[in-house]
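S.K.: below: sequence and its predicted model.
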Amino acid sequence: MTDVTRAEYAVIACAELFRGDGEIVVSPMGFVPALGAELARLTFEPDLLLTDGEASLVTADGVVEGWQPFRKVLDTVVPHGKRHVVMGANQIDREGNQNISAIGSHAKPAKQLLGVRGGPGNTVNHRTSYWVPRHSRRVFVDRVDVVSGVGYARAASLPYHDVYRVVTNLGLLDFGGADHAPRLLSVHPGVSVEDATAATSFPLDTSGTGQTRAPGDDELRLIREVLDPKFLRDKEVPS
């Protein structure tokens, strides 16, 4: 199969977030991250535990295979590093802090957003990644206005804190540089390193930047024919 779209590269990058996770609960928020988790479950990570967002564990095609009420998630999963969540972000800064609460002063915001929600509990208790469908300097800021998800400077001694990676419509970032400096791991085909750095307000280590891996033929078939035959992914990430 040819003519891989930008959205399909983003799905592959999201699937790769879960490589090596094994039998843990994954909670992808957003359509493209959900496709990535389902693709990983169907291919290289068959032991992933997917949820329906309520009380059931489900297969990649939605068949219920277990029961997991929310109280069990909070008691036995979240506090012990047995979960990988992919959240959205209105702002992310160079320390890995995330903001989904408000733009401007918290006391008198210029724009009210979701509130901190589960950001603090997620980020201090288990692996957390982020999905940003519109990579821009408004999202990747020098300092977030409100800390919702906790970055490295605030959580250095917490045993399960792990801000893992950030997937965007342009590429893949992490905080694996010296002293958790942000790095540009890869760019999607058709995107240059300069495109990604220009859309980011803080410096990125680009010394090891590569290109996001292409999906294999079977992965493309699963994306196009099984997981998203209506091509809804292209609405979230236009080519």
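M.R.: Perfect, thanks for sending it.

S.K.: from here on, just use CA atoms for contacts and neighbour counts.
M.R.: Fine.

S.K.: just the strands in the chain please.
M.R.: Here the chain has its strands, by DSSP state E, at 25-28, 49-51, 56-58, 64-67, 83-87, 91-92, 98-99, 102-104, 109-112, 127-132, 162-168, 171-174, 183-187, 210-211.

S.K.: turn those into JSON lines, including mean neighbour count.
M.R.: Converted to JSON lines, the strands of the chain look like this (neighbours: other CA atoms under 10 Å):
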{"stretch": "strand 25-28", "mean neighbour count": "22"}
{"stretch": "strand 49-51", "mean neighbour count": "23"}
{"stretch": "strand 56-58", "mean neighbour count": "18"}
{"stretch": "strand 64-67", "mean neighbour count": "14"}
{"stretch": "strand 83-87", "mean neighbour count": "24"}
{"stretch": "strand 91-92", "mean neighbour count": "29"}
{"stretch": "strand 98-99", "mean neighbour count": "30"}
{"stretch": "strand 102-104", "mean neighbour count": "19"}
{"stretch": "strand 109-112", "mean neighbour count": "12"}
{"stretch": "strand 127-132", "mean neighbour count": "24"}
{"stretch": "strand 162-168", "mean neighbour count": "24"}
{"stretch": "strand 171-174", "mean neighbour count": "25"}
{"stretch": "strand 183-187", "mean neighbour count": "24"}
{"stretch": "strand 210-211", "mean neighbour count": "16"}
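
S.K.: E236 is nearest to which of those?
M.R.: For those, the distance to E236 is smallest for strand 127-132, at 10.1 Å, taking CA to CA.

S.K.: now for the closest one, which elements pack on it?
M.R.: With contacts defined as 3 or more CA pairs under 8 Å, 6 or more residues apart in numbering; DSSP states H and E, the packing partners of strand 127-132 are strand 83-87, strand 162-168.

S.K.: show me the contacts for the residue minimising distance to the centre of the chain.
M.R.: For the chain, Y130 is the residue whose C-alpha lies nearest the centre (CA atoms, centre = their mean; 3.0 Å). Listed by CA atoms under 8 Å, 6 or more residues apart in numbering, the contact partners of Y130 are V86, M87, G88, A89, R165, V166, V167.

S.K.: in addition, the following structure is provided for comparison:
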Amino acid sequence: MTTPATPEPTTPEPPTRADYCAIACAEAWRDNGEVLASPMGLIPSIGARLARRTFSPDLLLTNGEAFLVGPDGSTEGWLPYRQHLAMVTGGKRHVMMGASQIDRFGNQNISCIGDWEQPARQLLGVRGAPVNTLNNPVSYWIPKHSSRVFVEHVDMVSGVGYDRAAAAGPSATRFHRIPRVVTNLGVFDFETPDRSMRIASLHPGVSVEEARAATGFDLIGATDPPTYTREPSAAELRLIREELDPRATRLREVPA
């Protein structure tokens, strides 16, 4: 009798750039405790749910309307608008927003491109960016890192950066914090004496020269060799690929 051949174990596909971006976004909420995560965008949403499922179990997630939800979308509680506003204005929310422009001190623009009197492009408008940045921690997700986004001076300040918050005084700096900026090239923060942007880590395969060439101001802080974004664990990769984003929609935003 012939013994059936034992199938060869399959080797998991290595992490894609999108997987590294998701883990980098998730890390923004590490050690945040019981705060409301407000991810804006696909990969930040994957990151927030991944953080909740792994190293930040106290994180609160919302469906964007009136309910608190679990990482699988199930309803866990009610979040009335009044309570939501209390969290927004009291430092108990951590937003991850996008940016059409961002400068070395973290000033963000989502309003217009060009001169205010006659802009070349009308964008979303200021919306809630000033309230977000002055009243709770705000990180940023930028899927296409380029010198058109990372500029010396933003055309209009929507989200407030470190220099402008400091100039406004203690009322503006009480809850103001920009933990990180995540892009398709790496992770950037403001842990410098003058609170200017630096390279915190690069995604594997990205060089310091590539990151600097795609930035419209001088980036500092890179080591030689540079620090690389940590690799997702096998358990984290399984969650991303099988439960949080089984259709691999993240690859549309950051192609493999």
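M.R.: Good, I have the coordinates. What you see is a predicted model; the values in this text were computed from it and never measured.

S.K.: got a markdown table for the strands of the first structure, with distance to D195 of the first structure too?
M.R.: Listed next are the strands of the first structure as a markdown table, based on distance: least, CA to CA, whole Å:
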| stretch | distance to D195 of the first structure |
| --- | --- |
| strand 25-28 | 26 |
| strand 49-51 | 34 |
| strand 56-58 | 38 |
| strand 64-67 | 42 |
| strand 83-87 | 24 |
| strand 91-92 | 18 |
| strand 98-99 | 22 |
| strand 102-104 | 25 |
| strand 109-112 | 28 |
| strand 127-132 | 15 |
| strand 162-168 | 12 |
| strand 171-174 | 10 |
| strand 183-187 | 9 |
| strand 210-211 | 13 |
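
S.K.: nearest to T2 of the first structure, of these?
M.R.: With CA to CA, the closest approach to T2 of the first structure among these belongs to strand 210-211: 16.9 Å.

S.K.: alignment lookup: L232 of the first structure to the second structure.
M.R.: In the second structure, the residue matched to L232 of the first structure (TM-score structural alignment) is T249.

S.K.: one more: P182 of the first structure?
M.R.: Matched by TM-score structural alignment, P182 of the first structure corresponds to M197 in the second structure.

S.K.: same check on P79 of the first structure?
M.R.: With TM-score structural alignment as the matching criterion, the partner of P79 of the first structure in the second structure is T89.

S.K.: can you pull the contacts of the closest residue to that match other than its chain neighbours?
M.R.: With CA to CA, 6 or more residues apart in numbering as the criterion, T89 of the second structure has its nearest non-adjacent residue at 4.9 Å, and that residue is N135. Taking CA under 8 Å, 6+ apart as the contact definition, N135 of the second structure lies against V88, T89, G90, G91, A172, R174, F175, H176.

S.K.: pretty sure A13 of the first structure contacts T212?
M.R.: Yes. With contact defined as CA atoms under 8 Å, A13 of the first structure counts as touching T212 (6.9 Å).

S.K.: shared neighbours, the two?
M.R.: Common neighbours of A13 of the first structure and T212 (CA under 8 Å, 6+ apart) are L172.

S.K.: in terms of neighbours, single out the busier of the two.
M.R.: Between A13 of the first structure and T212, counted using other CA atoms under 10 Å, the more crowded position is A13 (27 against 18).

S.K.: map the more buried one onto the second structure.
M.R.: Aligned partner of A13 of the first structure by TM-score structural alignment: A24.

S.K.: so its match touches T229, yeah?
M.R.: Yes. A24 of the second structure lies in contact with T229 (CA under 8 Å); the separation is 7.0 Å.

S.K.: how many neighbouring residues does V139 of the first structure have?
M.R.: Neighbour tally, V139 of the first structure, other CA under 10 Å: 20.

S.K.: for the one 4 residues further on, same thing?
M.R.: Counted with other CA under 10 Å, the neighbours of R143 of the first structure add up to 18.

S.K.: any idea how far the aligned partner of V63 of the first structure in the second structure is from A165 of the second structure?
M.R.: Using TM-score structural alignment, the partner of V63 of the first structure in the second structure is S74. The gap separating S74 of the second structure from A165 of the second structure is 38 Å, by CA to CA, to the nearest Å.

S.K.: which one of those two has more residues nearby?
M.R.: A165 (20 against 11).

S.K.: enumerate every residue touching the aligned partner of the more buried one in the first structure.
M.R.: Counting by TM-score structural alignment, A165 of the second structure corresponds to A155 in the first structure. A155 of the first structure makes contacts with V124, H161, as judged by CA under 8 Å, 6+ apart.

S.K.: try it again at 10 Å.
M.R.: Counting by CA atoms under 10 Å, 6 or more residues apart in numbering, A155 of the first structure touches T123, V124, H161, D162.

S.K.: any idea what the residue nearest to T89 of the second structure aligns with in the first structure?
M.R.: Aligning on TM-score structural alignment places N135 of the second structure opposite N125 in the first structure.

S.K.: tell me where the stretch 1-150 of the second structure has helices.
M.R.: Assigned by DSSP state H, counting those that start in this stretch, the helices in the stretch 1-150 of the second structure fall at 17-27, 42-53, 81-88, 129-135.

S.K.: of those, which is nearest S147 of the second structure?
M.R.: Of those, nearest to S147 of the second structure by CA to CA is helix 17-27, at 19.3 Å.

S.K.: name the helices or strands packed onto that closest one?
M.R.: Applying 3 or more CA pairs under 10 Å, 6 or more residues apart in numbering; DSSP states H and E, one finds that helix 17-27 of the second structure contacts helix 42-53, strand 138-142, strand 181-183, strand 186-189, helix 234-238, helix 250-253.

S.K.: mind putting these in TSV, distance to G159 of the second structure included?
M.R.: Formatted as TSV, these follow (distance: least, CA to CA, whole Å):
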stretch	distance to G159 of the second structure
helix 42-53	18
strand 138-142	9
strand 181-183	13
strand 186-189	16
helix 234-238	31
helix 250-253	23
